[in-house]
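# Structure here, sequence nowhere to be found:
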């Protein structure tokens, strides 16, 4: 039987995908200009790989010259509760919805590979599978395919799925009929811009990653600047504010894939327990999770900031051992958290015990600020 688009749609849904669209124009000059502006403004921060691979991002054929079409797919990971409600529990840490269970890269890649193998068998075309790790600008590609549009927060929004979906792509040498691009339906709404705690959007459709809590808690390995610490609240891995507030989520539905449903133990993990994690316990707790890639030190740094924002002095006994942690980034935030929670007498006793033995300049600076 000859290959048909209806067969592709049916096979994609059988593999667990919630939407499937096709794009044929793989490169977009306007998107290339926006990427150059983003990089030129330094808004990529320490993500140097974005600049290193910019040519391939702008021109996908530079990555694979024979590619003619892209099959772009969506997998829904909608939460079953309001993510913003978790921010009120200051003694717990808030993990971004997408990271509350298994690593989505692994989940999507399996379905994509099976779909790609089927497609190659049916058409005789060559295929390559991508899930957010190669230099392929998947959000603009998905918008050209009609999967959704890039909202003012730069994330993709769908009239069918709202904000909560992952994107996977199959590039192919097959020349497929494309779907119509989706138009922008944001209108005058700017709820996503207004809610950002750290003012990471210098303008509509522009993001300064250096101010973004997702970047700061996941990608950035250094000492988080004081101006961002209090606005971070208890967000310890990622931030969902700009996604959660989008009005188009009224059309979203909860994830059907069990591995994308939130783990109970990660919905509201106690900061007191997270701060006690050593490297082995961290790796065990987050086995199979995207959080594991961040590493224990960066994660504990984030948890210490959340602890400092908790207003809960009962956390001081679990914070104090971290003042002598091997990682300077942990020690520095342990100083800041202690200063936020301790009374003057206790803070002075800590300073007298630790500051004289501290060799790292950044940690000493935190003590000096106390």
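It's in. Small disclaimer: the values here were computed from a predicted structure and weren't measured.
# going forward, measure contacts between C-alpha atoms and count neighbours the same way
Fine.
# how about the strands in this structure?
Secondary structure of the chain by DSSP state E: the strands cover 19-23, 69-76, 94-95, 127-130, 149-150, 156-157, 165-172, 235-237.
# Quick check: the nearest residue to residue 171 once chain neighbours are set aside vs residue 316, distance?
For residue 171, ignoring the flanking residues on the chain, the nearest one in space by Cα to Cα, 6 or more residues apart in numbering is residue 70 at 4.5 Å. For residue 70, the distance to residue 316 equals 53 Å [Cα to Cα, to the nearest Å].
# More neighbours: the two, which one.
Between residue 70 and residue 316, counting by other Cα atoms under 10 Å, residue 70 is the more crowded of the two (29 against 19).
# so what's the more buried one up against?
For residue 70, the contacting residues are 22, 23, 24, 26, 169, 170, 171, 172, taking Cα atoms under 8 Å, 6 or more residues apart in numbering as the criterion.
# May I see those arranged in JSON lines, with neighbour count as well?
As requested, these are exported to JSON lines (neighbours: other Cα atoms under 10 Å):
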{"residue": "22", "neighbour count": "26"}
{"residue": "23", "neighbour count": "25"}
{"residue": "24", "neighbour count": "21"}
{"residue": "26", "neighbour count": "22"}
{"residue": "169", "neighbour count": "26"}
{"residue": "170", "neighbour count": "22"}
{"residue": "171", "neighbour count": "25"}
{"residue": "172", "neighbour count": "23"}
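# Check it against this one:
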């Protein structure tokens, strides 16, 4: 089979497995992106994500990850929502969960399908390795080089056909396939994504400081969320779609067709009160097969407590009561901050004084002292 014929076979097989975007590039196509990554790491913009540093050279140069690779096949699966995800932000007593996490975990779905597509390479006598967001691979720059779209000013991939809503997967192969042309950056003077960010996480166009990003804070960051950023999270308890949803190219996007990725009714805008009551077993049951499960119950309930504090709904303060005794210090600390925003002033000071005397964790004690200082002011 000629390289062109093999590429056509891969494209057809990818379409049969539901992939709506396809392109090929070479392993040396993202050298510039690798340099930008190293610069961001030097500035500390990756926050606590040490795994970005650990294999930075592999990310910067795919040839270091697998020297035998001659081509990289990039595939995209549309997960366009059937609603505007920003509508959830208007329901302060309910939670906003990022669109990609409202259905089944895309990692499991896409990896299996990539292996099926890669079967065409094995049949033709070529080796292949598949990657879905869990290896040191820079999928977005590779996808741009393969013509699937371009990296917008928010650093995410933008597609003319699918807007912001593409899951990406990569197949590295020893086959030498004809590469596609890179897509042109079509952002122009638009800055809608930058202006939409609730935490000002973009120091400049095409640059992201993860330490201020809602997705990083609610998913990757394990400790207490910085106090100055908590009010900006609103009711976002897992990820954020604001910069994605703001992109004008979404006018061409269509609703995703893969039912396993479709939003479950229970995860569209669940009540914060119900989420605050989740124990570990309840958390695992509710988020079975969901990407949300990866952060664990404690980090998740920390986020819920902050959202309750941002709700302005004093009736939700009672949902925080049990969390003040939670075994997890990060849950207790977030709940202290939240209850200080909702509790009647007459009850806050004596409650804070009693709890401060009994608390042993330093971070939680600091939250109670801040609550007392707030009351005194």
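Done, it's in. Everything numeric in this text was worked out from a predicted model, so none of it was measured.
# TM between them?
Counting by TM-score structural alignment, normalised by the length of structure 1, the TM-score of this superposition works out to 0.98. Behind it: 369 aligned residues with a Cα RMSD of 1.0 Å.
# any idea how far the residue nearest to residue 171 of structure 1 is from residue 207 of structure 1?
26 Å.
# cool, residue 352 of structure 1 as well?
From residue 352 of structure 1 over to residue 207 of structure 1 the distance is 42 Å, taken as Cα to Cα.
# higher neighbour count, these two?
Counted by other Cα under 10 Å, residue 352 of structure 1 and residue 207 do not tie: residue 207 has more neighbours, with 21 against 11.
# Now do the same for that one: its match in structure 2.
Under the alignment defined by TM-score structural alignment, residue 207 of structure 1 corresponds to residue 208 in structure 2.
# list the contacts for its match?
Applying Cα under 8 Å, 6+ apart, the residues contacting residue 208 of structure 2 are 45, 154, 155, 201, 202.
# And the residue lying closest to residue 278 of structure 1 once chain neighbours are set aside, how far from residue 323 of structure 1?
By the measure of Cα to Cα, 6+ apart, the closest residue to residue 278 of structure 1 outside its immediate chain neighbours is residue 296, 7.2 Å from it. Note on residue 296 of structure 1: its distance to residue 323 of structure 1, by Cα to Cα, is 15 Å.
# ok, which stretches of the stretch 1-150 of structure 2 are helices?
3-16, 31-42, 50-54, 56-60, 62-65, 106-123, 139-145 (DSSP state H, counting those that start in this stretch).
# so how much does the last one differ from structure 1 once superposed?
Think helix 139-145 of structure 2. In the superposition with structure 1, the average deviation recorded for helix 139-145 of structure 2 is 0.6 Å (mean Cα distance after the TM-score superposition for structure 1).
# so what does that helix touch, helix or strand wise?
Contacts of helix 139-145 of structure 2 with other secondary structure elements, assessed using 3 or more Cα pairs under 8 Å, 6 or more residues apart in numbering; DSSP states H and E, are made with strand 21-25, strand 71-78, strand 150-151, strand 157-158, strand 166-173.
# Is it possible to get CSV of those strands that adds distance to residue 85 of structure 2?
Output for those, formatted as CSV (distance: least, Cα to Cα, whole Å):
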stretch, distance to residue 85 of structure 2
strand 21-25, 23
strand 71-78, 16
strand 150-151, 21
strand 157-158, 17
strand 166-173, 15
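# For residue 250 of structure 2, which of the ones you listed is the nearest?
Judged by Cα to Cα, the one of these that comes nearest to residue 250 of structure 2 is strand 157-158, at 8.7 Å.
# Map residue 46 of structure 1 across to structure 2 for me.
Taking TM-score structural alignment, residue 46 of structure 1 has residue 48 as its aligned residue in structure 2.
# Apart from its chain neighbours, what residue comes closest to that match?
In space, residue 48 of structure 2 comes closest to residue 221 once its chain neighbours are excluded; the distance is 6.7 Å by Cα to Cα, 6+ apart.
# Run a quick neighbour tally on the aligned residue in structure 1 for residue 68 of structure 2.
The criterion is TM-score structural alignment: under it, residue 68 of structure 2 has residue 66 as its aligned partner in structure 1. Using other Cα under 10 Å, the number of residues around residue 66 of structure 1 comes to 15.
# ok, now residue 20 of structure 2?
When counting by other Cα under 10 Å, one arrives at 18 neighbours for residue 20 of structure 2.
# who are the neighbours in contact with the aligned residue in structure 1 for it?
With TM-score structural alignment defining the correspondence, residue 20 of structure 2 maps onto residue 18 in structure 1. For residue 18 of structure 1, the contacting residues are 12, 73, 74, 75, 76, taking Cα under 8 Å, 6+ apart as the criterion.
# any idea how far the residue nearest to the first one when sequence neighbours are not counted is from residue 9 of structure 1?
Yep, that's residue 12 of structure 1 we're talking about. Distances taken as Cα to Cα, 6+ apart place residue 115 nearest to residue 12 of structure 1, at 6.5 Å, with adjacent residues excluded. Residue 115 of structure 1 sits 10 Å away from residue 9 of structure 1, taking Cα to Cα as the criterion.
# between the two, which one's more packed in?
Comparing residue 115 of structure 1 with residue 9 by neighbour count (other Cα under 10 Å), the higher total belongs to residue 115, at 21 against 17.
# What lines up with that one in structure 2?
Mapped onto structure 2 by TM-score structural alignment, residue 115 of structure 1 lines up with residue 117.
# And that match, how close does it get to residue 69 of structure 2?
For residue 117 of structure 2, the distance to residue 69 of structure 2 under the criterion Cα to Cα works out to 17 Å.
# Neighbours of the residue nearest to residue 45 of structure 2 when sequence neighbours are not counted, how many?
Nearest residue to residue 45 of structure 2 in three dimensions, chain neighbours excluded: residue 209, at 4.7 Å (Cα to Cα, 6+ apart). For residue 209 of structure 2, the number of neighbouring residues by other Cα under 10 Å comes to 19.
# wait, what's in contact with residue 209 of structure 2?
When contacts are counted by Cα under 8 Å, 6+ apart, residue 209 of structure 2 touches 45, 46, 201, 202, 203.
# Verify the contact between the fourth one and residue 152 for me.
When you say that, I think you mean residue 202 of structure 2. No: if you go by Cα atoms under 8 Å, residue 202 of structure 2 and residue 152 don't touch, sitting 11.9 Å apart.
# Which of those two has more residues huddled nearby?
Looking at residue 202 of structure 2 and residue 152 with other Cα under 10 Å, you find the greater number of neighbours at residue 152, namely 24 against 20.
# Distance check, residue 32 of structure 1 against residue 329 of structure 1.
Note on residue 32 of structure 1: its distance to residue 329 of structure 1, by Cα to Cα, is 36 Å.
# Who has more neighbours out of those two?
residue 329 (21 against 17).
# Quick check: that one touching residue 297?
Yes: here residue 329 of structure 1 lies in contact with residue 297, judged by Cα under 8 Å, at a distance of 7.2 Å.
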